[in-house]
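J.: Sequence and predicted structure below; questions after.
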Amino acid sequence: MARQRRLPPGAHHPQQLMQQQPSMNHVPLISLQQNSLTPIPLTREMFFEAYGRGKWNLSVVPRPECLTGTTLLKAPEAYYEIRRLKCVESYDSLPHWNNNVRFNALLQKAKDMFGCKGASVSLVGSKFQTVKHEINLGFKKCARSISLDAHAVLSSRFFAMLDASTDWRTETSPLIIGPPDIRYYVGVPLLTPSKEAIGIFAIFDSFPRGKLQEETVTIMKQMAAEIMEYLDKPTYSNKQMKSNALDLTKGKKTNEAVDLILKQYGRATGADSGSSIVFETDGSGSAYMQNQSLRFSRFNAPLGDLIDLSVWSRLLSCRNSKLAAMTLCSHLMNSLGFDCVYIMNIRITELFIIESKYFPPINEIEIENYKCKNMLQGNGEENISMKIIAIQGMDGAGQNFSPNFHYKGLKSEFGVAYTSTDRLCRFHSGICMPFHKEPSKLVRKKKFSKQSQIGPDDPIELYHRSNGYLVACFNTNIKDHNMKEIGYGYNCASILRRLYLMNN
């Protein structure tokens, strides 16, 4: 009979250890007890995203540490740039711009009223500022990289520089150190009915000013509104449009009109889901089927010095958002040396109560526009829903993704960095960054009705709903990631946001 080997006191047989050791799917991904969570500092890429949101008044912006030494700042794209550019395109070729008498009179009036050197009306496109009308500006087109109007379309309400030669964003701009020698500048946005800033109505002078008069902005906003009201008017009456339509159906005029459309746009091959006519210029489709091998991107390529265009191209070529997210996760693993990367959608619902008199008679409101936030009182725990969009480096099925950790990631300003020496977890360092947040809303639990018998002091219940996307990158060992790596990862994730996760 074989002699059984005795084990030292307290020791376990290997087979027992195997039975007691939890499977890898049940090992916590991160330590919930022995961890350190620190805020991720502002990177250059994060600053540009925040700058382009249109939430700040950008007249005075302190130079962040990540842009130390900058003396000329190229204005980034708007956060919702694709949507904005569609509006710019729809206004760019309006025949209204040919009314030189009207626009010259308006600009001369502004010049005289505010005692300035000149004034201008411009549209800000993807690469250029196109000056529609100007007095003493001296150019009809300007690169967006040096345009003051490009900053102004990103600013809330207005954009003013009392002395552009002393502002870190423009002190070495050719528009400031050379003709037209701008020092004092005030621009107000030209807003479409959907509140998209397509361009700027501006005044400027070659001498700095000590202060901005409040009535200057008020009057300029009224003049900008008048410009947009004029641009939004139809150029023909309904009677004229019907007459023109009848003329196009007669003989030679019909052929001439068709030939013109074919020359400019190609042949109509179908309609998209929005009932817009789709035209095709290469002649390979039919009247009922588009050429599937011909693919035109509906996205304008972003500014190349702020975005890795090779990543943009790779994600743009993906068939859908899930494949693009998987491609992004793989790219970040390979380029930045992470052991696991995933993209997560997280939704948070929190219940609050507030007296009825502090909430408007509507069913929901964006919390950024709500002036009584400090009156809200918590009324229960938050409900957190998480969905993995894509993951690389491990199987996401059955894994324990900590709701509390990802809640902190979404609620943070720029993200959190994680480190832990806990041996009973899989990952010991990493970063978690929110790269797209939908506007948070307060929603009545019970819908508002004019028949509701609610007194001003009666409490009402509100849901605070937050929704966003996180990119989480982890290592099995403790590893520090510098600002350049963090910024690059964030920027790549923002490409996914622009192409697939936004309502463009």
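T.: Yes, it's here. Numbers count the residues shown, from 1 in each chain.
J.: alpha carbons only for contacts and neighbour counts from here, please
T.: Will do.
J.: Am I right that residue 218 sits in a strand?
T.: No: according to DSSP: H, G, I helix; E, B strand; the rest coil, residue 218 belongs to no strand; its state is helix.
J.: Near it, how many residues? Count them for me, please.
T.: By other Cα atoms under 10 Å, 13 other residues sit near residue 218.
J.: any idea how far it lies from residue 229?
T.: Here the distance between residue 218 and residue 229 works out to 17 Å (Cα to Cα, to the nearest Å).
J.: can you give me the helices in the stretch 151-300 of the chain?
T.: 174-177, 214-231, 238-247, 251-265 (DSSP state H, counting those that start in this stretch).
J.: what about residue 308, distance to residue 84?
T.: With Cα to Cα as the criterion, residue 308 and residue 84 are 22 Å apart.
J.: go on, residue 38?
T.: 36 Å.
J.: Compare the two and say which is more crowded by neighbours.
T.: residue 84 (24 against 12).
J.: what comes up buried for the helix or strand containing that one?
T.: Here residue 84 sits within helix 81-92, counting by DSSP states H and E. Using 16 or more other Cα atoms under 10 Å as the test for burial, helix 81-92 gives 81, 82, 84, 85, 86, 87, 88, 91, 92.
J.: if I've got this straight, residue 33 is in a helix?
T.: No: assigned with three-state DSSP, residue 33 falls outside any helix and is coil.
J.: Put this next to the previous one:
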Amino acid sequence: MDRLSQLAGSGKSPKAKAIRAGHGGINSIAPPGERSINQIRMTLSQFIDAYSKGKWNISDVPCPPCFDKSKGFFQPPECYNELTRSKVAQQYIDLPHWNEAYIFKKIISKIRKEFGINGISISVIDGTKTLIKFEHLLGLVDIPRIASIDSHTILSQGYFLLLNASEDWRTQSNPFVNGIPHIKFYLGVPLTNKNGINIGVLSIFDSFVRREFSPDKIRSFQLYAKEIMKILETPISIVQVKFSIYKPIQCETHSDNYADDIKKLAKKIGRATSKGEQMFNIFEKDGSGGPYSPNHTFRFKRNSEEFNVKSSQILFEKMLNAGNIKNGAAQLSKFIVNDIGIDFAYILEIRIAESYLIGKEYFPSKQKEIDVNKFTFSSKLVKDTSKNAHNDCITRIIGYHGCNYANLNIEDEIHSAAFSSEFGIHYQNSRQTSLHNDGILIPFFRHNSKLVRKHRVKKANEQNQGSNDDIDLYFRSGGYLVACYNEGIKPDSFNPEIISEIFEYATILRKIYLSS
């Protein structure tokens, strides 16, 4: 784990300068000496949330302990920024470029020749379906996202490679793996627009397992995806002129002869049971009829931890109609209290600034701030422990339900501890001397953390560490928490299934008001 991951996950809580819910009120939760705090283990909904962010190459992601493979099919989740992504994808679905079929067929031909593989697909993924724009040996025009391997690919960093899809925990129950076209090998590359949004997938597949597929071949295949996106983002008039040399000359006589040949062949061997160029065609000599599409019936067992779809739809409508994040947070808190059956819930915004030092040679002299994810010298950061170090934690409750807001008195040390944790914390007061004695606090949205330069350069003799001039920095992070409490301690009241459901509810608020 690098230094910045440690900062985000396990650093000491900074001194609180809180905008609290009330002053001088009763203790809503027990003071530090009387309470116990334990880290929450990752739940299924939290794993799915991390999986959906597109920050991993998911080719070798192991099955998490929170997912029981025996309970069913792992449905590819929506993208973290799905509302934005699907809107952008819609702009590509009906582009006139797709009518220039000869361009994409030329690309498919080149791919078949270079990689020696026949199964190929070019798709655009909307809100509910994978729309197949061009394909070879797939024979479908669209696939539900729940069954599409491409729906995993748009969540992967760079590419998604399966050497044996029948043994991967995500795809071993997939109907296209167990049935026609019997996919075993699969390589998909996201079709990414100039703003970094994945709108679809270029993929190749085969019914035979591969032992390896070299990084050089993957990079070469990625170039074809970039070529397709370059075509789609070029004005159609320019595309038509540039690729006009590849446009075939129409030959009516040849087409008529070809159709006659097909009719003669059909009389001899019967009709094909598959539409298009399937890997396995069966012909029925029944004397009449035409080819028909394979019948894929998508049936999957529902995992016991799966989010309640009906409840999510009700909550989504309530929060969408709320109009703003404050009203949405109030609706969310009320829904959690009523649906889960707990005593008190609130949504809290948190912002943290911690003091750090770094040698001036590691921080660009002309930059005031750097995105943490783009900083390459995280190991050089040192926590500022001097008396002049300045640490802030500012919080704001934006929605609540189940308790008198004016009487709350919750110090922000517990909020900071929860936000700095990976999956949240579970608080308990076994003596039950406070208003709320059992609760969970879960982060559900984090802003991109930044390193921000302070106004002056601190000399080495001012701090007791380092031999060169160091730069003062703030490590600034922030986001949102959902907190839920019960007055008494009830056995199993915050079990993994309930925690997973609460987190899933909170992500709806995020999708509508924070990440879109």
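T.: Great, that's in hand. Here the structure is a predicted model, which means the values were calculated and not measured.
J.: Any idea what the TM-score comes out to?
T.: The TM-score (TM-score structural alignment, normalised by the length of the first structure) is 0.77; 410 aligned residues with a Cα RMSD of 2.3 Å.
J.: re earlier: among the buried residues of helix 81-92 of the first structure, which one sits closest to residue 351 of the first structure?
T.: residue 81 (33.5 Å; Cα to Cα).
J.: ok, now how distant is that closest one from residue 420 of the first structure?
T.: Residue 81 of the first structure is 39 Å from residue 420 of the first structure, by Cα to Cα.
J.: tell me the contacts of the residue nearest the centre of the first structure?
T.: Geometric centre of the first structure, nearest residue: residue 79, 2.5 Å, by Cα atoms, centre = their mean. Taking Cα atoms under 8 Å, 6 or more residues apart in numbering as the criterion, residue 79 of the first structure is in contact with 49, 52, 53, 54.
J.: Which other helices and strands does the helix or strand hosting the first one contact?
T.: I take that to be residue 49 of the first structure. Secondary structure assigned from DSSP H and E places residue 49 of the first structure in helix 44-51. Secondary-structure packing of helix 44-51 of the first structure (3 or more Cα pairs under 8 Å, 6 or more residues apart in numbering; DSSP states H and E): helix 483-496.
J.: Which parts of the helix it packs on count as buried, going by neighbours?
T.: In helix 483-496 of the first structure, residues buried by neighbour count (16+ other Cα under 10 Å) are 483, 486, 487, 488, 489, 490, 491, 492, 493, 494, 495, 496.
J.: Now check the second one against the second structure: what is it aligned to?
T.: Aligned against the second structure by TM-score structural alignment, residue 486 of the first structure finds its counterpart in residue 499.
J.: mind checking how far its match is from residue 514 of the second structure?
T.: From residue 499 of the second structure to residue 514 of the second structure the distance is 21 Å (Cα to Cα).
J.: try residue 141 of the second structure
T.: Relative to residue 514 of the second structure, and taking Cα to Cα, residue 141 of the second structure is found at 34 Å.
J.: Compare those two and say which is more crowded by neighbours.
T.: Neighbour totals were compared for residue 141 of the second structure and residue 514, and residue 514 leads with 16 against 12 (other Cα under 10 Å).
J.: The more buried one: what's it in contact with?
T.: Here residue 514 of the second structure is in contact with residue 445 (criterion: Cα under 8 Å, 6+ apart).
J.: which residue lines up with it in the first structure?
T.: In the first structure, residue 514 of the second structure lands on residue 501 (TM-score structural alignment).
J.: With residue 418 of the second structure instead?
T.: With TM-score structural alignment as the criterion, residue 418 of the second structure matches residue 409.
J.: how many neighbours does its match have?
T.: 26.
J.: Confirm it sits in a helix?
T.: Yes: counting by three-state DSSP, one finds residue 409 of the first structure located in a helix.
J.: Against residue 402 of the first structure, how distant is it?
T.: 11 Å.
J.: same question, residue 75 of the first structure
T.: 38 Å.
J.: Same question for residue 206 of the first structure.
T.: Distance from residue 206 of the first structure to residue 402 of the first structure, by Cα to Cα: 58 Å.
J.: who's more crowded, the two?
T.: residue 206 (18 against 14).
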